[in-house]
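In: Next come a sequence and a model predicted from it.
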Amino acid sequence: MDVKLKKMVLVINGVERIFMCDPQRDKLSDVLRRLGLTGVKVGCGTGVCGSCSVILNGKVIRSCTKKITAVEEYSEITTIEGIGNPQHLHPLQVAWMNCGAVQCGFCVPGFIVSASQLLKENPDPTREEVRAWFQKTRNICRCTGYKQIVDAVMTAAKVIRGECSIEDIQFKNPADGEFYGKPVVRPTALAKVTGLADYGDDQALKMPDGTLYGAVVQPRVAHHAKILAIHTEEAEKMPGVYKVITAKDLIAAGGSNIMAEGQFHERSTVMTPSRKIFQDEKLYRYGDVVALVLADNQLDAREAAKKVTVDIEPLPEYLTYLDAVLPDSIRVHDDTPNIFCEQPVLKGAGLEDAEKVQEMIDDAPVVVEGSFYSSREPHLSIEGCVLQAYWDENGVMNIQCKSQGTYSSIGRIGNSVGVPKDKFRIIMNPTGASFGWSTNAGDLCLVAAGVVCTGRPVSLSMTYEEHQHFSGKRCPAYSNGRLACTKDGKIIAAEFDYGMDHGAYSWGGDDVMTKPARFAFWPYNVPNVAGLVRIANTNHAFGTAYRSYGSPQAYTLSEPLMDMMAEKLGMDPFEFRYQNIARPGDTNINSYPFRQYPMEKMMDTMRPIYEEAVKRAKQEDTPEKRRGVGIAWGGFNVTEGATDSAEVALELAPNGKIIKYDTWHELGQGGDVGSLMVTLEALKELKITPEDVQLIQNDTGKCPDTGMAGASRSLYMDGNATKIAAKKLLDAMRKPDGTFRTYEEMKAEGIETKYLGRYETTTTPGLTRLDPNTGIGDPTPAYTYCLNMAEVEVDTKTGKATVLRFTCVDMVGKVGNIDAVNGQAYGGISHSIGFALSEDYQDVKKHNNMAGAGVPTIMDTPDEINVIHMPITIEDGPFGSSGASEAFQASGHCAVLNGIYRACGVRIHEIPALPSKIKAGLDAIAAGKEPEAPKKYFLGSDLYEELENIKENPVQFGGNDFFTPLGDADAERFF
């Protein structure tokens, strides 16, 4: 290739910088990052997210789409590095750190750069002016829900105007040493607000000579097809290309090419793993990878990847659950039916005979029924798949990546690349969020395969579109349900049938399937239940973890049915729920007592807020702008169940500091500050401060296995393990007179200075997985609870719904760090709003970027988000804490959907609630018709026939030694 370069001069952060550029290919962001200004982050790469924002000649622009040829020489450019540095912070940077506005931090430099220009032009903005500014500059945050970002701008503005000092806005260590619950600043915040945190692509720029850069080959010619041939010849001839790797190359190098998958549900029909690293026989979905191109630089690798072609024979494509389970549908995977697992739920009369529940509902005084669909929600983290791999000096494969489970990633790689498990070291890069997709190790397998096949270091950065097609999504679900009540509004029985779409690959499907089986009609007292959850393979994006994993699908059915029943009874939806929440002595749908019963107290707290909101909606309702208030209960489990465990280590260092080793994976949710908070509390006797603690985290070469960041488990498990390690360390340090030994004294006396703490959920009695024949079970020791209320406006001209205010009363136990928990609440609520109104990944052509997939902007998210934490402590939780994060995204979407109905009478049965759907419903009402609702879905067979089939074909519970049948041993918990 004949490359012609151009010399340029730009005034960057006040200094003239001379550089060479490629006028044909370089964007402004490319040049700035090559100059070492890696505070300029590139997320979407298409000008959507604003993480690359810089100031060009006094205007905020997105540098990832600005061609270098469109920038005049000697233009003035300001990046985050020109705003402030660690020694001289700008008020905005300090405010971001101290207002909880830093989570994953990937978007932070772009926001602060944008905000600095706003405050130059308007040093005294209102909150609405701040929001309008970020809407104009198109800065997107997926983590925070924007509220704390606006808080930070307003706080910094006060400093700039001279109304307070910079010291006034900073957190100060409490004199009494009581840190727990306080807004301690995240240890990683300083690097993030100054642009100095080296995320995956920043690490890629700093790799040594000899590194190869990868580009994936995704044919994108079909969702389902036989592969007849893969042609790599043209790609191999392209400039800079070192090697094009396909399945045959990896197998020749000793790999199996098969990712490890583990099924554990007794009814799973999956016997062999279904996912390959490189597809060589079939394409099962649009994002499948057939080859990896490795070249001397990323651009050459991507150009060469375009030259790889694939000959195919198209096969039938099943893009929804409903298509895949039709009687004449062929199998997606030859060795298993498309419906590969089922979980029944039977309670009360249903335990004796499921059809008795059917009869009870048929004969009940008041019955409502409906069918619902929850969408294939994309995670839309601003940073996608970016990682590096290399052999280290000890012959160990190091993978620097984004992972919610560094140790579990090793198991999921398995023997796929031919490297023994004890020869892997997984290290988390600073991470630009995940929300669940990084629990899957497919990208780790790709980059590891590159190293195995070449022997050289490999860096892989997918484009955002490649990442969007490659990564898993939330499982869509179709559901049918009925709810029966007495005339005075007491629930008699419930019936439900869920069909979950797990996409092309089955791993994890038999786990997520158990969540609707636990959280449908939660936390109500439902005495009789007949339910079934089924999960199937299709030819779409595979299902994977996403915050609140499996429970939003449950609430998508049960919470609208609760509203529909209230309306049919002529009751207020709040009152109907209040009458039917579980109270001590009542059991959940799995026939066990609730672990906690905060429901009545939570509703009492919400009641006056709800009544005021309803009053306000009536006053502000107009024919053009209809107003309504929606309510929805939700919650989620804490820990992975009866076999969960966590280890941490605490060490006294020579300088007197405490070193904490763990894998509380920090993806923005607060793994750093969470680990710090429990350490400060556990070692409170030493009177240490945050400055006395050094965290070494998320590196399997240095840290014990604290487990995965998921199941709202991290605080509960890490905190309890930290208590154990802290007791050991304190006991070792304590002298007979009650004072504590120094490091030097311990060494002199031959006393160990490092101690491991291990916590297991087996310490909680009576835990059991769900019985595969009945759904009876009690899998986790603690829960989180959320009662959500959305105040919604519907524009009757366009059908657009807007959430004006959102209130959440939660029970997450004692709060460990108030800013971190609030941030998880605001962020989860913003995801819920997006889930309800806009987010989807069904159309792979339309939904291939953040904007097309419906990511909420700042103006799509209300500034008025009120979160009320109930002051309730969890008995077995560390320091009274439970978990957080996931409950905040479990059912908020249902509050929005119920609010839409209360506003304008349109019930959205299939989300997202796009304006076109709402407008169609409004038009039907105007024409005197009922808005169209879906007919009962065919989910594979009749519900009661399938329940009878399961009854006639019971399976062994699996021989789990932690299973204790429901009986006398549990009597205390019932009474």
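Out: All right, it came through fine.

In: CA only for contacts and neighbour counts going forward, please
Out: OK.

In: Show residues contacting stretch 211-218.
Out: Residues from elsewhere that reach stretch 211-218, judged by CA atoms under 8 Å, 6 or more residues apart in numbering: 242, 286-298, 301-302, 305-306, 308, 447, 456-462, 466.

In: Show me those that map onto strands.
Out: Judged by DSSP state E, the contacts of stretch 211-218 include Tyr242, Ala291, Leu292, Val293, Leu294, Ala295, Val458, Ser459, Leu460, Ser461 as members of strands.

In: For the fourth one, grab the count of nearby residues.
Out: By other CA atoms under 10 Å, the residues close to Val293 number 30.

In: Spit out the contact partners of it.
Out: Counted by CA under 8 Å, 6+ apart, Val293 has contacts 214-217, 235, 241-245, 301-302, 304-305.

In: Which positions within stretch 717-737 qualify as buried?
Out: Within stretch 717-737, the residues scored as buried using 16 or more other CA atoms under 10 Å are 717-726, 728-730, 732-733.

In: Pasting the second one now:
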Amino acid sequence: MGMNRIVLTINGAERSLICDMEKDTLADVLRNLGLTGTKVGCGKGQCGACNVILNGKLTRSCTLNIKRVPEYSRVETIEGIGTANNLHPLQLAWIVYGGVQCGFCSPGFILSAKALLETNPSPTREEVRDWFQKNRNACRCTGYKPLVDGVMAAAEVMRGEKTMDDLYNMIPEDQVFDTRYPKPTALGKVLGTTDYGDDISLKVPDMLHLAPVMPTISHGLLKSVDTAAAEKAEGVVKVITAKDVPGTNRIVFPIGTSWADGEGSERPIICDEKVFRRGDVIALVVADTRRHARDAAKLVTAEYEQLPEYLDALDAVAEDALEIHPGMPNEFLRKARFHGEDTRQTLPKSAHQVELSVRNQTQPHMPIEPDTANAYIDGDGRLTIMFKTHALYMQKGFIASGLGIDPENIRLILNPSGGSFGYAFSPGTIALVGLASLLTGSPCTLTFSYEEHQAFTGKRPPTYQNVRIGCDEKGKITAAELDILYDNGCYSEAANSGALVPTKYFMTPYTTPSARVLSRTTFSNTPFNTAYRCPAAANMYTGQEQAMDMLAEKMGMDPMDFRLLNVWQEGDTAIYGEKPTVYVAEGIFKEMKPIYEKLKKHAAENTTEEKKYGAGVAFGSFNISNSGDHAEIALELNPDGTVTHYSTWEDMGQGADVGCLAYTHEALKPLGLKPEQIHIVMSDTDTCPDTGRAAASRCNLMTGQATDDGAKKMLDAMRKEDGTYRTYDEMVAEGLPTRFVGAFTQPVNEKLNENDGFGKFPPDQSYAGFVCEVEVDVATGKTKVIAMHCVSDVGKVTNWLSLEGQAFGGMMHSIGYALSENYYDFKKHNNLIGSGFPFIKDIPDGENFTLTNLETVRDYAAFGGTGISEGYQSAGHVAVLNALYAAVGVRIGMLPATPDKVKAAMEAKANGTYKEQEPFFFGKDFHEYLDYIKAHPRIEYKGAVVHH
């Protein structure tokens, strides 16, 4: 059929289009028109980001071939339902109820909701949820609850029961900090006018498109790469291989600890000698269009010498395993904590002991937007890359030597980002687009298919662990041991985080007189470890918080009462040997207890032979910032009296935009500025100081501190002798500066000792408790979370919409982590549904899905608050697992707890063959290895900064 003309009525206006009737989808046609509010996420019709209304019917446009669209059809996209000055009720409701986080899925959800309300103007909450489930609208940020809130409110407006002014009046006028003030970036996201990375690529003339070529094996020597056929293909400009890379062809991601056997420079940008996993890149095709690039990429072939594929950490640490990176042992990093007396003496003296062994699976981040980046050479000859990341300034160092370029000749800009949850901390994609732009001199773009995204990006790593905890006859904990093996995958990225965290947070928040921790890290031929909200700690709590339940059962105590008996009291120390900043865990437990009792009662009253119910509890924590951490921002007074805030608090949807606005508005209260008089310029290394990475829950604290410092400097300079403030013109006339850099540095803890694990490296920790109820279908083993509640303490709240979004989103990820999410089978797990993505009916709602936040003011913080994003994903999954045990009496040793595993365990219990997971052996005995580490300290450690 080829190219042809088609006439469609789009957003009420007739449009004449020329399309490739065989290859173009409706999404292609709309996006090529510039209507990029129609997003392409999964590309398989699974996520709903591409939703449009076609002839009155909700339609997924990414899988609908244009030849199947009748001529003169009516198409409605997000751009056609409202404008900035005349929003649709759904768009406004999405803004004021916090339905917008990253915003990538928002247009698809809003159109879906519009289609629902046109057929059912008075839906119940459950009918809204049924609609989104049936139409597979996927959101990874919000936990869905705010989206249902938005539909219900918009429906009231559309029925005439409320007005638009009622919704607008929900936005505070003169106060931002500690309110429900919406994200400043939300407007463009609900209108569909915000340009994400792939949207930008369609709007740049002469943009060259990239397609990666990935290996067909997970481990082998790369003997040759044949690019001849691809180079002759239509539209191809260049096919890049390792020989073309001008620098070292290595990404440098320092491990940052003396207890590692390596430096962190083993990852190739493009594979040269070996391939280490399926998601590596062996060649990069550059062509004039995306379609030409992808067609040509299929023509590249390679020859390999197959090597053993270590797809499991236990295989990688086996005695006869080959070194994956020659010269580095597969188990390349280990850390220990020695606290109190030797547990070989204290554990055996305990009145009761439990041991639990469990394996966490690989958890994929699964943002709706696949990874994407654009690069070009600017007018000053600098390589400029626009992408998504958590660490703008750090990325320069990661890629500069590999590309053979001075870091000062790199400018990095954060794109509006469709979610990350940590994976974008890693620098692989920018190295590829930067390389292509350097070699061609042209702007280049790369948007991975979702299958490629799953293969290429890092993941939360799998772990094996053995946990042992003992208590005395009264139930007080006596001793605890943790032996944990992190599978860091094919590269060493972020390895120190995995090794360090258990040595600090094991047994938080319980007083534990004696503890030993051995944290080991190995290479394998699987996706590399990268940041994922609450990295390493979420893995660790899987063992700890189940073992706490087991010990309570041995004592004949309620799990909540057992925790309250052992929770930190004022003056107690953590296993890192020092006192925590605040003692809030007991208050959290006391707030959780009545919720837990209610769920236990409901479970007991509703359990039948066919459906079993159970309630579970768990507690989690993570660090906030770290020793020696530093952040800078800038505040500039403008000629019209407004103020501009500059920072690199990278916003992945978590609320960096409204956080910067809240702090600036609050700190400059004496100037009487309205929120709209504060401009936010974010995340461009050319214009913004280095505020540090958006990780370790640090930004809320560190940006606040730096903003407070900058505001004080500005106010001091502006203040006249009579207490009034100079105008911009007066400042200039008197030769005073109008731009002020605010900075804050966390003190270095001089007592930190890397050899024995002593010392507190963050200024604070996040604290979150979780209560959960599950329903288990006895016939199938399917486990459904019917209620989940979180109680946290973050001090003063910067923004309530952001706080709730992080909480509900974190709990959603936790439910998936416990029951369904996985990335192991590269064929099955290459899409959202195959990887176990939780849709709306998998997540509770309304009064069964709540956040309670306590507000213990943090005296050390400029605004009284701290960070907690990662705490919200620390241990919710363990509450699910404990609830599962309460319901049916089984624990799943190899996660996730999928229906087949649960059913098999229940059947084994019924016939008397059920047993818990046997202890794992990691190649070296736990205590012998600890003895060796203690006898062979690596360095004299004197308070150096802990890189995390």
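Out: That came in fine, so what should we check first? These numbers were taken from a predicted model, which means no experiment stands behind them.

In: Determine which two of the contacts of Val293 of the first structure are furthest apart.
Out: The distance between the two most remote of those (CA to CA) is 15.2 Å, for Val217 and Tyr242.

In: Looking only at neighbour counts, state which of these two leads.
Out: Using other CA under 10 Å as the criterion, Val217 of the first structure and Tyr242 rank with Val217 on top: 26 against 17.

In: when you align them, which residue in the second structure goes with the more buried one?
Out: Under the alignment (TM-score structural alignment), Val217 of the first structure pairs with Val213 of the second structure.

In: so which helix or strand takes in Phe19 of the first structure?
Out: strand 15-21 (DSSP states H and E).

In: Identify the residues contacting that strand?
Out: Counting by CA under 8 Å, 6+ apart, Leu5, Lys6, Lys7, Met8, Val9, Leu10, Val11, Val31, Ile68, Tyr74 sit against strand 15-21 of the first structure.

In: how about 10 Å then?
Out: 4-12, 27-28, 30-32, 34-35, 68-69, 74-77, 82 (CA atoms under 10 Å, 6 or more residues apart in numbering).

In: Could you list which of those residues belong to strands?
Out: Per DSSP E, the subset of the contacts of strand 15-21 of the first structure in strands is Lys6, Lys7, Met8, Val9, Leu10, Val11, Ile12, Glu76, Ile77.

In: For those residues, could you give me CSV that also reports distance to Pro765 of the first structure and neighbour count?
Out: Putting these into CSV (distance: CA to CA, whole Å; neighbours: other CA atoms under 10 Å) gives the following:
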residue, distance to Pro765 of the first structure, neighbour count
Lys6, 71, 11
Lys7, 71, 11
Met8, 70, 16
Val9, 69, 15
Leu10, 67, 18
Val11, 66, 17
Ile12, 62, 21
Glu76, 65, 18
Ile77, 62, 20
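
In: and the ones in strands among the contacts of stretch 211-218 of the first structure, which are buried?
Out: Applying 16+ other CA under 10 Å to these flags Tyr242, Ala291, Leu292, Val293, Leu294, Ala295, Val458, Ser459, Leu460, Ser461 as buried.

In: sec struct for Gly499 of the first structure, please.
Out: Secondary structure, DSSP: H, G, I helix; E, B strand; the rest coil: Gly499 of the first structure is strand.

In: picking that back up, which one of the contacts of Val293 of the first structure is nearest Trp633 of the first structure?
Out: Closest to Trp633 of the first structure, out of all of the contacts of Val293 of the first structure and judged by CA to CA, is Val216, at 42.6 Å.

In: Once aligned, what mean separation remains between the host helix or strand of the closest one and the second structure?
Out: Val216 of the first structure belongs to strand 212-217 when assigned by DSSP H and E. Once fitted to the second structure, strand 212-217 of the first structure is off its aligned match by 0.7 Å on average (mean CA distance after the TM-score superposition for the first structure).

In: what angle separates that strand from strand 291-295?
Out: If you take axes from the mean of the first three to the mean of the last three CA atoms, to 10 degrees, strand 212-217 of the first structure sits at 150 degrees to strand 291-295.

In: Name the residues of strand 212-217 of the first structure that come out as buried.
Out: Quick answer for strand 212-217 of the first structure (16+ other CA under 10 Å): Leu212, Tyr213, Gly214, Ala215, Val216, Val217.

In: Likewise for stretch 262-277 of the first structure?
Out: Buried residues in stretch 262-277 of the first structure (16+ other CA under 10 Å): Gly262, Gln263, His265, Glu266, Arg267, Ser268, Thr269, Val270, Ser274, Arg275, Lys276, Ile277.

In: do stretch 638-656 of the second structure as well
Out: Going by neighbour count (16+ other CA under 10 Å), the buried part of stretch 638-656 of the second structure is 638, 641-656.

In: Helix or strand for the residue sitting furthest away from the middle of the first structure, just tell me which one.
Out: Within the first structure, the residue lying farthest from the chain centre (CA atoms, centre = their mean) is Asp737, at 48.9 Å. Taking DSSP H and E as the criterion, Asp737 of the first structure maps to no regular element, lying outside all helices and strands.

In: For it, what is the corresponding residue in the second structure?
Out: When the second structure is aligned by TM-score structural alignment, Asp737 of the first structure is paired with Asp722.

In: To which residue of the first structure is Glu332 of the second structure aligned?
Out: Actually, residue 332 of the second structure is Phe rather than Glu. Match for Phe332 of the second structure (TM-score structural alignment): Phe340.

In: quick check: longest helix of the second structure.
Out: Longest helix in the second structure by number of residues (criterion: DSSP state H): helix 585-606.

In: related to what we said a few turns ago, could you dump the ones in strands among the contacts of strand 15-21 of the first structure to CSV with distance to Val693 of the first structure?
Out: Shown next, in CSV, are these (distance: CA to CA, whole Å):
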residue, distance to Val693 of the first structure
Lys6, 49
Lys7, 48
Met8, 46
Val9, 45
Leu10, 42
Val11, 41
Ile12, 37
Glu76, 41
Ile77, 38
